[in-house]
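>>> Below are the sequence and a predicted model for it; my questions follow.
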Amino acid sequence: MHANVIRLHDTDRAEPSRLDPETITTPAPEQQASVRLAPLPTTGPYPPLFAVLGAHGGAGASTLAHWWAHSADSGVAWPASARTTQRVIVAARDCIPGLAAAADRLREWHAGLAPAGVTVLGLVVTAARPGRVPAAVRRYRRIVEDLVDGAIWSIEWHEELIVCELDELAQFAPTDPPPPRRAHLTTAVPIDVHRAGTAITARIAASRHPLSPEPSGT
């Protein structure tokens, strides 16, 4: 996967560049993600800035979409409606099956199998268990990173999630300051969730307001 991909655009951009579809091996049709035709839900005062797509069931998409107040949960389906955002963060568990599912979703996008208008901003991997990630998983994750130009964020295992209802969790808004360390999940999002949300928001801002090219010399 490292050596045989051909990029269609410059990689110095605010979002991962598309690969040449001719270089992509796509998953079988029965393994491809479904499509959501309805607009994404608007649960806050403003429409969502991006969607969180679970690469597989149990990827943590619902929790991430709740934590990031400016996002929406797209379940395991690509957002197809142009009435709400089609910017996508793919979510997966940090394990071989989760990363393989994420690779499938990303290859679908690169191959043009996602709905028209979909843009993938990156990949968020959530710990599959407490403790150190096995070396084999870390190696495979580095391969999958190629499909998002390295735009990948890791969320640690947060034990408190086991005893919290989803609507009890605190939320992150783009203007929020960094949360205190070791804060309860009902009062503040974890620091890694804040960092990932801040980075994703910055990528969206950069894609909406690209830097103007410097004037050429005379």
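Good, I have the coordinates.
>>> okay, CA-based contacts and neighbour counts for the rest of this
OK.
>>> elements contacting the longest helix belonging to the chain?
If you go by DSSP state H, the chain has its longest helix at helix 191-208. In terms of contacts (3 or more Cα pairs under 8 Å, 6 or more residues apart in numbering; DSSP states H and E), helix 191-208 is packed against strand 119-126, strand 152-155.
>>> For it, buried residues please.
191, 193, 194, 195, 196, 197, 198, 200, 201, 203, 204 (16 or more other Cα atoms under 10 Å).
>>> picking up where we left off before, hey, which of the helices and strands packed on helix 191-208 is tucked in deepest?
Each of the helices and strands packed on helix 191-208 was scored by mean neighbour count; the highest is strand 119-126, a mean of 24, by mean count of other Cα atoms under 10 Å.
>>> so what does that strand touch, helix or strand wise?
strand 87-93, helix 96-110, strand 152-155, helix 191-208.
>>> Would you mind giving these as CSV with distance to residue 52 added?
As requested, the helices and strands packed on strand 119-126 are exported to CSV (distance: least, Cα to Cα, whole Å):
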stretch, distance to residue 52
strand 87-93, 5
helix 96-110, 12
strand 152-155, 13
helix 191-208, 11
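>>> this is the other structure I want to compare:
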Amino acid sequence: MQTVGLPIVVLLAAVTVVGQSIQGDWHGALDVENDAPLRLALHVTLENSGLFKATLDSVDEDGTALPVDSFTANASAVRFEMKDIGGTYEGKIAAGGSSITGSWKQNGGTWPLTWERGGDPADMIELFDGKKAAQKGRSYVQSFYESKFSDLWAKLSPVMRQALVTADYLTKLRAQVQQRFGAEVNIVEENVKSDDALQIYNRIAKFENFPGKVKFQVAFNARGMVTKFSIRPVD
């Protein structure tokens, strides 16, 4: 009995040490080419079964408690997978357990990603408030009117760019707006409204070839990236 019991005790002790070193809250930022870093938060707990459970927050894409399907760790390495988005992370735990350095792989791409203990990634940058949303909203609309599509594309969130596929969408949309409405004549109303973590710039204007009013709406996340925009007639 003693011979069998000793390895079990050692194994349980090892699991406890690893659990203590990895569980808790972590924050990091994913540097995507030609884009602002995406702030991420990782939350790890150790279940009574000895298995790890984790969730991930994508702060700038308004994603919270995204499920991690599998999470494994030993004294020096971490690996987890998120099947819904086709993402995998592998990293090495620093001596002392204060950070994890590794790579995030998704859709054929690989990006460096370092996690550090604690901290709220939402506090890592200056808040994008209503005043900034008004300034950026006006700038965004003006760039759209002037067909500066490369500038506009760089300001879209990764989710928006994935949905639109290429900047050609903006080119086609600008042509449609010009054909249907013509040029903007004057601004009737302009405001910014908050919706949870979003700042939404609203611009209602009159156009030369349209008898009614047209509303241009641009939604910004906490980093000032565009998560939604629309152009439509209003009553």
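Structure received. This is a predicted model, so every value here is computed, not measured.
>>> Let me see the TM-score of these two.
The TM-score (TM-score structural alignment, normalised by the length of structure 1) is 0.24; 104 aligned residues with a Cα RMSD of 6.7 Å.
>>> And the next helix or strand past the lengthiest helix in structure 2?
The longest helix of structure 2 (DSSP H) is helix 2-22. Using DSSP states H and E, the helix or strand that follows helix 2-22 of structure 2 in sequence is strand 24-30.
>>> which is the next helix or strand following that next one?
That would be, after strand 24-30 of structure 2 and using DSSP H and E, strand 38-46.
>>> tell me the angle of that following strand relative to strand 24-30?
Interaxial angle of strand 38-46 of structure 2 relative to strand 24-30 (axes from the mean of the first three to the mean of the last three Cα atoms, to 10 degrees): 160 degrees.
>>> Strand 38-46 of structure 2 - contacts with which helices or strands?
helix 2-22, strand 24-30, strand 52-58.
>>> just the helices in structure 2 please.
2-22, 130-145, 149-155, 158-164, 168-181.
>>> how close does the residue nearest to residue 201 of structure 2 when sequence neighbours are not counted get to residue 207 of structure 2?
Closest residue in space to residue 201 of structure 2, ignoring its immediate chain neighbours: residue 192 at 4.5 Å, by Cα to Cα, 6 or more residues apart in numbering. In this view, residue 192 of structure 2 and residue 207 of structure 2 are 21 Å apart by Cα to Cα, to the nearest Å.
>>> got it, and residue 112 of structure 2?
For residue 112 of structure 2, the distance to residue 207 of structure 2 - Cα to Cα - is 47 Å.
>>> now do residue 71 of structure 2
From residue 71 of structure 2 to residue 207 of structure 2 the distance is 55 Å (Cα to Cα).
>>> Now for residue 219 of structure 2, how many residues are close by?
A count of nearby residues for residue 219 of structure 2, using other Cα atoms under 10 Å, gives 23.
>>> Spatially nearest residue to it, not counting backbone neighbours?
Here the residue nearest residue 219 of structure 2, using Cα to Cα, 6+ apart, is residue 200, at 4.2 Å.
>>> measure the one you found to residue 174 of structure 2 for me?
Per Cα to Cα, residue 200 of structure 2 is found 21 Å from residue 174 of structure 2.
>>> So these two - more neighbours on which side?
residue 200 (24 against 16).
>>> need the contact list for the more buried one.
For residue 200 of structure 2, the contact set (Cα atoms under 8 Å, 6 or more residues apart in numbering) comprises 133, 192, 193, 194, 217, 218, 219, 220.
>>> tally of neighbours for the second one?
Going back to what we said before, that points to residue 192 of structure 2. Neighbours around residue 192 of structure 2, by other Cα under 10 Å: 20.
>>> Ok, the last one next?
Counted with other Cα under 10 Å, the neighbours of residue 220 of structure 2 add up to 28.
>>> Next, the contact list for it, please.
Contacts of residue 220 of structure 2 by Cα under 8 Å, 6+ apart are 133, 198, 199, 200, 201, 226, 227, 228.
>>> Verify the contact between the first one and residue 202 for me.
No: between residue 133 of structure 2 and residue 202 no contact is recorded; they are 9.9 Å apart, counting by Cα atoms under 8 Å.
>>> And those two? Which one has more around it.
Neighbours were counted for residue 133 of structure 2 and for residue 202 using other Cα under 10 Å; residue 133 has more, 28 against 22.
>>> What's the separation between that one and residue 93 of structure 2?
For residue 133 of structure 2, the distance to residue 93 of structure 2 - Cα to Cα - is 39 Å.
>>> repeat for residue 52 of structure 2
For residue 52 of structure 2, the distance to residue 93 of structure 2 - Cα to Cα - is 16 Å.
>>> The two: who's more crowded?
residue 93 (21 against 18).
>>> Looking at the helices and strands packed on strand 38-46 of structure 2, spot the one closest to residue 168 of structure 2.
strand 24-30 (26.0 Å; Cα to Cα).
>>> separation between residue 149 of structure 2 and residue 142 of structure 2?
Taking Cα to Cα, one finds residue 149 of structure 2 at 11 Å from residue 142 of structure 2.
>>> of those two, who's got more company?
Under the neighbour definition other Cα under 10 Å, residue 149 of structure 2 and residue 142 were set side by side, and residue 149 has more, 19 against 12.
>>> Would you check that my belief about the more buried one contacting residue 141 is correct?
No: Residue 149 of structure 2 lies out of contact with residue 141 (Cα under 8 Å); the separation is 11.0 Å.
>>> can you count the residues close to residue 135 of structure 1?
So residue 135 of structure 1, with other Cα under 10 Å, has 9 neighbours.
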